[in-house]
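Asker: Everything below, folded, please.
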Amino acid sequence: MGVLANLWRLARTGATFQRTGAMDEVLEALEAPPALRAAARILGWPLAPLGLAGDPALPPLPRALTALGPAYVKFGQTLSTRPDVVGARLAAELSVLQDRLAPFPEAEARAEIARELGAPADELFADFGPAVAAASIAQVHPAVDRATGRKVAVKVLRPGVERAFRKDVDAFFFIAEVIELMLPASRRLRPRAVCRHFAQVVATELDLRLEASAAAEFRANSRDDPGFAVPEVVWNLSARRVLTLEWVDGLPMSDVPAIAAAGVDLRDLSRRVIQTFLRHALRDGFFHGDMHQGNLKVAPDGTLIALDFGIMGRIDPYTRRVYAEILYGFLQQDYRRVAEVHFEAGYVPEGQDLETFAQALRSIGEPIFGQDASRISMARLLSHLFEVTERFGMQTRTELILLQRTMVVVEGVARTLDPQVNMWRTAQPVVEEFMHANLGPAAALRDLRRTATVLARFGPRLPDVVERALRRAAVAGPEPDDAPARLGPALAGALAGAAAAAAVALLL
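Answerer: The predicted model follows:
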């Protein structure tokens, strides 16, 4: 998109923010100096009539974003999971954007289905009904699979949404660059990095085949989890712009009085929300990254049902172990061990002092553990932890940021059900279960087996690697005393691999 088009979008965005009253909130979140805020009011006043009015029933910022269109709404939804960027108050305000858009015409949804699935909607579905939920990217229709008679939910992307998002994402980057130029203090919030994160999220959500795959994997992982369910994908009725899942009946998680009236134990449900999320993150390394109330239902028997799998998080096995050890160390208030785990994992650079870092960790944990149950927050602890590790030179790890952001949302959902829920006491059984399964002799033997399996795949190449390394060492002509130190990393790795394979072979 050209500069002039981006300038027009910037002007229209600014005018809409001014007209709806969102400008002051944004400048405050960006920590703009008073002089700049005053200048924005003076310059923005003449432009305000050019802005879009939006829905007066909404708070200022959601009002502005909904007026500007689907991409802006999606951006606001993304920011609602970033209290670290916009602050807790604005994050809560932006949470009203979930499923608040008007649906597009049913005829257009039917046309999309025919194009994607190769047959008219009436041939594939019986009782194809009006949209029951409409979001920034897609909307959902209830229907019946004509071939099986099973009730299904058909998710259809908005027509032209890909092109509209490409244009708006380009404008977002332009606006982010302008903000960083005019507000140097905003750079700590990394506006362009936030835009990159948003672009990645949207790219995944615009291909419903990826969401279908995520839903299927999540369902397989959690199949045996008591009190938790994921709807089944109907693969023959899904494509890039259409996703069909089995229909699930349940009460929206946001309707707490109705859930209580149905006889569901709110305290138990609150506990399951937390434990389910942690179990998926630690046990499977694959978790729902957008567990807000709009994506959760409660079945009549109290089963927790997850929906919308466009944002999923992954954590590799080693990071899971590190994360669990950090949580366990805090649970035991063993701050030195937490510090050691950070150093062992390489999260904190060499040269930092272990004892000083442990002392900083204690300053995080002790005030939290001294609070009453309603104020004990795992998300707050993780947020403070990232702040401290940043001061000690720790590089940002995006997978842990997503985990922490989701933990904020999960805590919020759990506390709407039970304001007195004790986050740490609830999390402890899951963390301890993971620790018992992944530390100790049995876990070490399992790791050795996996190592042996990997080495076995490269076994035929090990002799050549060793021979080449020995020849290079011979050409270099090391002195006898220095030979072991100068054999080179390739030979050292090959010999270490061979030794490990031999040790595992003896064990097995």
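
Asker: switch to C-alpha atoms for all contacts and neighbour counts from now on
Answerer: Will do.

Asker: The longest helix belonging to the chain - contacts with which helices or strands?
Answerer: Determined from DSSP state H, the single longest helix within the chain is helix 161-182. If you count contacts as 3 or more CA pairs under 8 Å, 6 or more residues apart in numbering; DSSP states H and E, helix 161-182 packs onto helix 3-20, helix 70-80, helix 191-205.

Asker: what's the angle between that helix and helix 70-80?
Answerer: 60 degrees (axes from the mean of the first three to the mean of the last three CA atoms, to 10 degrees).

Asker: sorry, back to before: point out the most buried one among the helices and strands packed on helix 161-182.
Answerer: Sort the helices and strands packed on helix 161-182 by mean neighbour count, taking mean count of other CA atoms under 10 Å, and helix 70-80 sits at the top with a mean of 23.

Asker: by how many degrees do that helix and helix 191-205 diverge?
Answerer: 110 degrees.

Asker: Which elements pack onto helix 70-80?
Answerer: Applying 3+ CA pairs under 8 Å, 6+ apart, we find helix 70-80 packed against helix 60-68, helix 83-86, helix 88-94, helix 161-182.

Asker: go again using 7 Å as the cut-off
Answerer: Applying 3 or more CA pairs under 7 Å, 6 or more residues apart in numbering; DSSP states H and E, we find helix 70-80 packed against helix 60-68, helix 88-94.

Asker: A133 contacts Q139, correct?
Answerer: Yes. The pair A133 and Q139 qualifies as a contact (CA atoms under 7 Å) at a distance of 5.5 Å.

Asker: Let's compare: structure for the following, please.
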Amino acid sequence: MRQLPRLLKIARVLARHRIDELLPASRRPRVLAWLRAVIPAPGADVLALPRGERLALALTQLGPIFVKFGQILSTRRDLLPADVADALTQLQDRVAPFPAGQARAAIERALGDTITARYASFDDAPLASASIAQVHAATLADGREVVVKVLRPDIHARIDADVALLRALAGVVERTHPSADKIRPQAIVDEIETTLVNELDLQREGANASLLRRNFAGSDDLYVPEVHWSHTSAGVLTLERVRGIPVDDLAALDAAGIDRVALAEKGVRLFYTQVFRDNFFHADAHAGNIWVDSDPARKANPRFIALDFGITGQLSPEDQYYLAENFMAIFNKDYRRIAELHVEAGWMPATVRIDELEAAARAVCEPYFTRPLSEISLAEVLLKLFRTAQKYELTLQPQLILLQKTLLNIEGVGRQMDPHLDIWAVARPVLEKILLERYSPQRAVQEFRKRLPEIMTHAPDMPRLVHAWLTQQVEGRHELAMRSRDLADLATTLRGMQRRIVAAILGVGLLLVAAVLYGLDAGGPRILSVPASAWIAGIGGLWALLAAWPRR
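Answerer: I've put the predicted structure just below:
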């Protein structure tokens, strides 16, 4: 009941922006229709907006947590129409700043020291303010310029309350929506909660930045600011202050003489390098988090600057391999291989017919290959392949969806800087080189050397284990040991059924004895004026009834 006022506010905002129109008429919640009758209609300017932009506007009015919810939901393009996902991707995480006094108090609590003891100067006016944290400029004692990121006051409690509300709404969807098993609303809320909780740990974000910086140390393609660990904790992150041009400010890039064509190609190469060389990628690479180094010496050889490391991604070695092979199969128009890889990776059930899946992949890809390569979006091809595969019971992995969203961002930024960017021509040689190095004999030897201590640890046990196994084979007493919760439950059920059958047989036997005694008029002695045969029949019937009663 404590959430009722918040729930009513959400319903009022959604009704005012006519968000129910995003759903088919048969699935629109009645409460929104009732609210529309009493809530003033939005202005013509709002009604003229596309549905996705209206949803983004409504989420913005509901507050910062719902802005973050919309941003995360935009990654689920397997669930949302493309126009809605695109509109949510554009949500800007800019909210009103909180007072400097609260920021100072929060920093001092997190660091266990005063601001003046830790920083030579601290600017009370924030450089930026978002739903989770805000950023202030500061200077260290040695004169180095830094930025200090601090969590918003009471952000943990606010996120807990809104996540609880989202979970309650997901429960309603789960009980009422006909396609709830495909949408999996609780799983979506789990994903959102995990992302938000990770973003609340600024020390974790610092670790992400530190790893990305190490991966690109000395690189001419990407610069990552240094983390100052002595001034960082779970609630405060202190980073080297960097300056650059936002990647979507094309006028400023041109005024600085930046080679946008070279920059766009670098962006594509960086994506594949992060995913397939390092297996660690910046997964929130929208224009607000990517700058371009404004150093005049880098006009001809520009490099990116990465910001905000709260959301990063990694793949398992298996997913990494199958995804790389999928890219290469798309490059080579090898539809049979695409179908085989989806099944081999376990993304689809083994019962799927490869020839049918091959034909479906061909139907998706062939229309694209009639266009010039510079006009083809690799992310769009991948998205349509995933959506087609869903008809064949594709199991989408969250990390693959995050990767796909990142690829869409990178392509969008690249095409903005160079509308004629040929994604395929840039990506293919990079991917081929990385795969050649990753799966080369030299790499295999390196992996073997890393695992050599583990192998040597278990080596002394190997002769004994091999001898025991061979002895079992020769003597014909090889045993297969299976442990399964389902098998254990089945065995318990069978034992219970066996006991009930025996009890039922005994009970029926007592009934038969009673019937024979009664038929022979030999009911035996009377107990409480009732013949013994009747007592036997009653006990037998009750026994048989209890034996047949289902156990829970």
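
Asker: one step back: a markdown table for the helices and strands packed on helix 70-80 of structure 1, including mean neighbour count and distance to L10 of structure 1?
Answerer: What follows is the helices and strands packed on helix 70-80 of structure 1, written out as a markdown table (neighbours: other CA atoms under 10 Å; distance: least, CA to CA, whole Å):
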| stretch | mean neighbour count | distance to L10 of structure 1 |
| --- | --- | --- |
| helix 60-68 | 24 | 11 |
| helix 88-94 | 18 | 21 |
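
Asker: Include distance to L47 of structure 1 when you put the ones you listed into a markdown table, please.
Answerer: Listed next are those as a markdown table, based on distance: least, CA to CA, whole Å:
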| stretch | distance to L47 of structure 1 |
| --- | --- |
| helix 60-68 | 15 |
| helix 88-94 | 24 |
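
Asker: Confirm that R471 of structure 1 sits in a helix.
Answerer: Yes. Applying DSSP: H, G, I helix; E, B strand; the rest coil, one finds R471 of structure 1 inside a helix.

Asker: Distance of it relative to P478 of structure 1?
Answerer: 12 Å (CA to CA, to the nearest Å).

Asker: the more surrounded of A133 and Q139 of structure 1?
Answerer: Q139 (24 against 18; other CA atoms under 10 Å).

Asker: Pull the number of nearby residues for the closest residue to S374 of structure 2 other than its chain neighbours.
Answerer: Sequence neighbours aside, D422 is the residue nearest to S374 of structure 2 in space, at 3.9 Å (criterion: CA to CA, 6 or more residues apart in numbering). Burial measure for D422 of structure 2: 20 neighbouring residues, criterion other CA under 10 Å.

Asker: Tell me the spacing between D422 of structure 2 and E411 of structure 2.
Answerer: Counting by CA to CA, the separation of D422 of structure 2 from E411 of structure 2 is 10 Å.

Asker: repeat for R27 of structure 2
Answerer: According to CA to CA, R27 of structure 2 and E411 of structure 2 sit 35 Å apart.

Asker: which of the two has more neighbours?
Answerer: More crowded of R27 of structure 2 and E411, by other CA under 10 Å: E411, with 22 against 13.

Asker: Trace the more buried one over to structure 1, please.
Answerer: For E411 of structure 2, the aligned residue in structure 1 is E411 (criterion: TM-score structural alignment).

Asker: Who's the closest spatial neighbour of the aligned residue in structure 2 for L296 of structure 1, skipping the chain neighbours?
Answerer: Under the alignment (TM-score structural alignment), L296 of structure 1 maps onto I290 of structure 2. Leaving aside its chain neighbours, I290 of structure 2 sits nearest to A306 (5.1 Å; criterion: CA to CA, 6+ apart).

Asker: My read is that that neighbour contacts V224, right?
Answerer: Yes. With contact defined as CA under 7 Å, A306 of structure 2 counts as touching V224 (5.5 Å).

Asker: any idea which helix is longest in structure 2?
Answerer: Secondary structure of structure 2 per DSSP H: the longest helix is helix 485-519.

Asker: Could you pull up the contacting residues of the residue nearest to I290 of structure 2?
Answerer: Y223, V224, N289, I290, W291 (CA atoms under 7 Å, 6 or more residues apart in numbering).

Asker: Quick check: R150 of structure 1 vs L304 of structure 1, distance?
Answerer: Counting by CA to CA, the gap from R150 of structure 1 to L304 of structure 1 is 21 Å.

Asker: same check, this time on V85 of structure 1
Answerer: According to CA to CA, V85 of structure 1 and L304 of structure 1 sit 30 Å apart.

Asker: what about whichever residue in structure 1 pairs up with A117 of structure 2, how many residues close to it?
Answerer: The alignment partner of A117 of structure 2 in structure 1, by TM-score structural alignment, is E123. When neighbours are counted by other CA under 10 Å, E123 of structure 1 registers 11.

Asker: Give me the distance between E123 of structure 1 and D145 of structure 1.
Answerer: The value you get for E123 of structure 1 to D145 of structure 1, if CA to CA is used, is 9 Å.

Asker: Quick one: neighbours of L250 of structure 2, just the number.
Answerer: For L250 of structure 2, the count of nearby residues is 15 (other CA under 10 Å).

Asker: neighbours of the nearest residue to it once chain neighbours are set aside, just the number please.
Answerer: Spatial nearest neighbour of L250 of structure 2, excluding adjacent residues (CA to CA, 6+ apart): M417 at 7.1 Å. Neighbour count of M417 of structure 2, defined by other CA under 10 Å: 22.

Asker: quick one: contacts for T75 of structure 2?
Answerer: Contacts of T75 of structure 2 (CA under 7 Å, 6+ apart): I401, L402, K405.

Asker: Quick check: the alignment partner in structure 1 of it vs R461 of structure 1, distance?
Answerer: Using TM-score structural alignment, the partner of T75 of structure 2 in structure 1 is T81. Look at T81 of structure 1 and R461 of structure 1: by CA to CA, they are 48 Å apart.
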